[in-house]
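[1] Pasting a predicted model and its sequence here:
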Amino acid sequence: MHKDTVLANKTIFVHNGIIKNIESKIIVDDIEIIDGKNQFISPGLIDMHTHLWDKQELGLYLANGVTTIRNLWGYSMHLRLKDKLQKNKIIGPMLFTSSPKLTSKDDFGDDKVQIETKEEAKKLVIDYKQRGFDFIKIYAGINEDIYKTIINQSKKSGISIIAHPSREIPYLDQFNSQVASLEHAEEIVQQALNYEIDSLKLPQIIQKFVDSKKSFCPTITGFYKIYEMLDKGEEVINNGDINYMNPLIKTVDSKVQYNRWANEKTNNSSITETIYKQHLFHLYILKKMNEKGVNIISGTDSGIGITVPGASIHQELSFYKEAGLSNYDALKTATINPTKTHKEFEQMGSIQKGKFANFIVTKKNPLVNLNELKKPEWIMVNGRKVDKITLNKYSQNAKNRNNMVVTALRYLEYLLVER
């Protein structure tokens, strides 16, 4: 992933989950040899904006070639899953998780932790770091005083921040060195551009990303799902990929979001066209950012609404193609680009000595057609090979799961422990 090319007829030696050598021919005694003749091996995909609800979703990500996920709504369950994955008690993508979403006291909603004082903000950052969360997540309603306090304490505690840009702070003032990435293309429209499709003001924002070397996570797919709900109607919450969603999310969040936009459509006949125009502007933003060399990282907002874990990464990459990125540049957003965002990701994203053995193996070249990544012959995660039969089983298990009560109890734990 450092050059748009294919290295032919190579052998990769993997030991204890790490790539030890890559040569035309390697001879090592007493090891398993996997024949990859006439196939293509690519780095495992990384989804940088997910919302994880259960271990069945871990299997869904693997089935779609996603070998690393960045969960951006963390609580106790995610720390337990992370521990089990690291101890090889369960198999799934490598999991990195943010803290719970932090906001200020006037930003209501049970999904967020409302902070009232600077002292509380300091204590939370220290606590989250000690408990094992990888990043701090700040949310849209955070005010400037709490924001600055979290920035300062995160720097002292040695933990980076992921920002859903705040409505309470000018957009261009949120490019602090402690912030690893800013999320969501729609926030550029809705905050930085004050809900206007304004291509004249956009260059100033893009230049800020360039100058600060800040990563941008567009989550094009998450926003596009609004258009799908408006355009396709109830079928999107009754049929198709929606059946791979967590049952509680499908029953509650998916329907709530659908009803919200269905009501909006009843009251505003032009809303479908408005949302689609904004989606097209998101693609324009992406095109201009790529031209200027902004570090774009692929994230999908999967796990909420109707954005299905795993499959959503392929729709996200297809949008990058539609925006004008080459297959190679699109693939970079889900492989090598995340390694420039967090030090925790430095050992992944490419096939090199010393990197984690996270692979996708396909029959055809994904640099010719990215859709090849949807149908891996097998994948490897942290040195563990998972064949196609097992990947299909993971998908079926996710589709057939009935864990609504368990998910509700985990969320209740979140409310009791984190809030």
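    Perfect, thanks for sending it. Numbers count the residues shown, from 1 in each chain.
[2] only C-alpha atoms for contact and neighbour calcs from this point on.
    Will do.
[3] which other helices and strands contact the helix or strand harbouring Tyr128?
    Using DSSP states H and E, Tyr128 sits in helix 118-131. Packing partners of helix 118-131 (3 or more C-alpha pairs under 8 Å, 6 or more residues apart in numbering; DSSP states H and E): strand 135-138, helix 144-157.
[4] What is the subsequent helix or strand relative to the longest one?
    The element immediately downstream of helix 144-157 (helix or strand, assigned by DSSP H and E) is strand 161-163.
[5] picking up where we left off before, redo the helices and strands packed on helix 118-131 as a markdown table? Include mean neighbour count and distance to Leu124.
    Formatted as a markdown table, the helices and strands packed on helix 118-131 follow (neighbours: other C-alpha atoms under 10 Å; distance: least, C-alpha to C-alpha, whole Å):
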| stretch | mean neighbour count | distance to Leu124 |
| --- | --- | --- |
| strand 135-138 | 27 | 10 |
| helix 144-157 | 18 | 9 |
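[6] Presented hereafter is structure B, for comparison with structure A:
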Amino acid sequence: MTARQLEQIETAEIEDTSLLAFYRDMNPAERRTFWACSAGWALDGMDFMIYPLVIGSIIALWKVGAGAAGLAGTVTLLSSAIGGWLGGYLADRIGRVRTLQFTILWFSFFSLICAVVQSFDQLLVARAVLGLGFGGEWAAGAVLMGEAIRPQYRGRAVGSVQSGWAVGWGLAVLAQAILFSVLPGDIAWRWMFAVGALPALLVFYLRRYVTEPEIAADTRRKLAESGEQPPLWEIFSAPILKTTILASLMATGMQGGYYAVTFWVPRFLTTERHLSIVSSTGYLSALIIGSFIGYLVGAWLADRLGRRNLFLIFSLGAIVVVLFYTQLPLNNDALWVLGFPLGFFASGYFSGMGAFLTELYPTRLRGSGQGFCYNFGRGIGALFPYLVGALSTTTTLANAIAIFSAAAYGVFFLAAFALPETRGRVLHPDA
């Protein structure tokens, strides 16, 4: 695709701007794809959030420092960056649905391995290998949804799928509350990881009910006939290099800020706020409910105001709320209330990201381009849990969270400001 073609892209008029208009107008195949991707993203979120919830048990069991404990989260995200790029490329070569099935089985299996490790080093390796599938699942699922939904509904549909992450986070917190109530802490964390193997069951649904988008199948057929498969590095070619760089920076900021907050808030509540694991559940619930509502509102705003405006508003809102949450001398009741807007602004912008990246790239490169940008951001953002943990050894955890999250959200704002609006862009098969 030439630079001129990129500039002359057809857009569709958005008629019904209500949040659920996309679902009412879906055909059965689109609805099956929607629920499969929603479930996959929810279970993906549950699987990732298990580790931050059990990090206190890991620190106590193997006597590791906060920096080292954060490193396990970092290596998961770093490997997911590699897995996301490769998973996106694989989705362009063998199909979105087949790649989604493979990556779900991968991270489910290695979550089960995490449940039986016998040392922190073994856990570190298991989480790193798990991350390959974790990153690939997002890349395949996001492009599948982006192509299956009509352009006037894409922001709301893909954004609503993103809200499944909050559901998965809630399931992880619920599992924590139950398991740590009925089992000793040195055993409960293992069962938490075992619960993370449940996403494997979703593969049976995918195999039976979800089909490949026609636009992707047509493009792969044309490429096979021509014998010209795009190389892995084509997303760095001249016409779209600027897009790849800016989208990668934006993804870095949005995910670096998110992980700096969500990875360490459970630890912040139990150490600096002196709450027990079980009593902190209510505070995390406020955060999760705010996150879920944020995803839905963000999905609506992505089509109503545009992807770019969504990112600008929420990045600024996230900076303000994080500083309030970590820096003001609030009592625990006020902190509980503030958890809602923290979850709202620190999560809602993700609703526009899948649709935005889908619309930035031509079909032949969509999987690899989308997979690279999002997961490059995840990989660099992966440094933030480690950096926050390391900095917390010389200052308070609250200060460390505030410093790195504010810096990340600043990068997010600037990169989003430099990128074009893509709302309503029509996708076409190409070769």
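    Yep, that arrived. From a predicted model like this one, the values you see are computed outputs, not experimental measurements.
[7] TM-score for this pair?
    Here the TM-score for the pair of chains, by TM-score structural alignment, normalised by the length of the first structure, is 0.23; 161 aligned residues with a C-alpha RMSD of 7.3 Å.
[8] Nearest to Lys82 of the first structure, out of the helices and strands packed on helix 118-131 of the first structure?
    Taking C-alpha to C-alpha, strand 135-138 is the member of these nearest to Lys82 of the first structure, at 13.6 Å.
[9] what residues are up against the residue nearest to Asn375 of the second structure when sequence neighbours are not counted?
    Nearest non-adjacent residue to Asn375 of the second structure, counting by C-alpha to C-alpha, 6 or more residues apart in numbering: Ala81, 4.1 Å away. Residues counted as contacts of Ala81 of the second structure (C-alpha atoms under 8 Å, 6 or more residues apart in numbering) are 131-132, 135, 372, 374-379.
[10] try 10 Å
    By C-alpha atoms under 10 Å, 6 or more residues apart in numbering, the residues touching Ala81 of the second structure are 75, 87, 131-136, 139, 371-382.
[11] What of Ala66 of the second structure?
    Ala66 of the second structure makes contact with 55-56, 59, 267, 385-393 under the criterion C-alpha under 10 Å, 6+ apart.
[12] my guess is Val179 of the first structure meets Lys148, correct?
    No - assessed by C-alpha atoms under 10 Å, Val179 of the first structure is found out of contact with Lys148, at 11.4 Å.
[13] Quick check: neighbours shared by the two?
    In contact with both Val179 of the first structure and Lys148: Ser154, using C-alpha under 10 Å, 6+ apart.
[14] related to what we said a few turns ago, distance to Gln114 of the first structure added to the helices and strands packed on helix 118-131 of the first structure, as JSON lines?
    Shown next, in JSON lines, are those (distance: least, C-alpha to C-alpha, whole Å):
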{"stretch": "strand 135-138", "distance to Gln114 of the first structure": "11"}
{"stretch": "helix 144-157", "distance to Gln114 of the first structure": "10"}
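[15] Which stretch among these approaches Leu317 of the first structure most closely?
    Of all these, strand 135-138 comes closest under C-alpha to C-alpha, at 24.3 Å.
[16] Report the buried residues of the helix holding Tyr128 of the first structure.
    Neighbour-count burial for helix 118-131 of the first structure, counted by 16 or more other C-alpha atoms under 10 Å, picks out 121-122, 124-126, 128-129.
[17] do stretch 384-397 of the first structure as well
    The neighbour-count check on stretch 384-397 of the first structure (16+ other C-alpha under 10 Å) flags 384, 386, 391, 394-395, 397 as buried.
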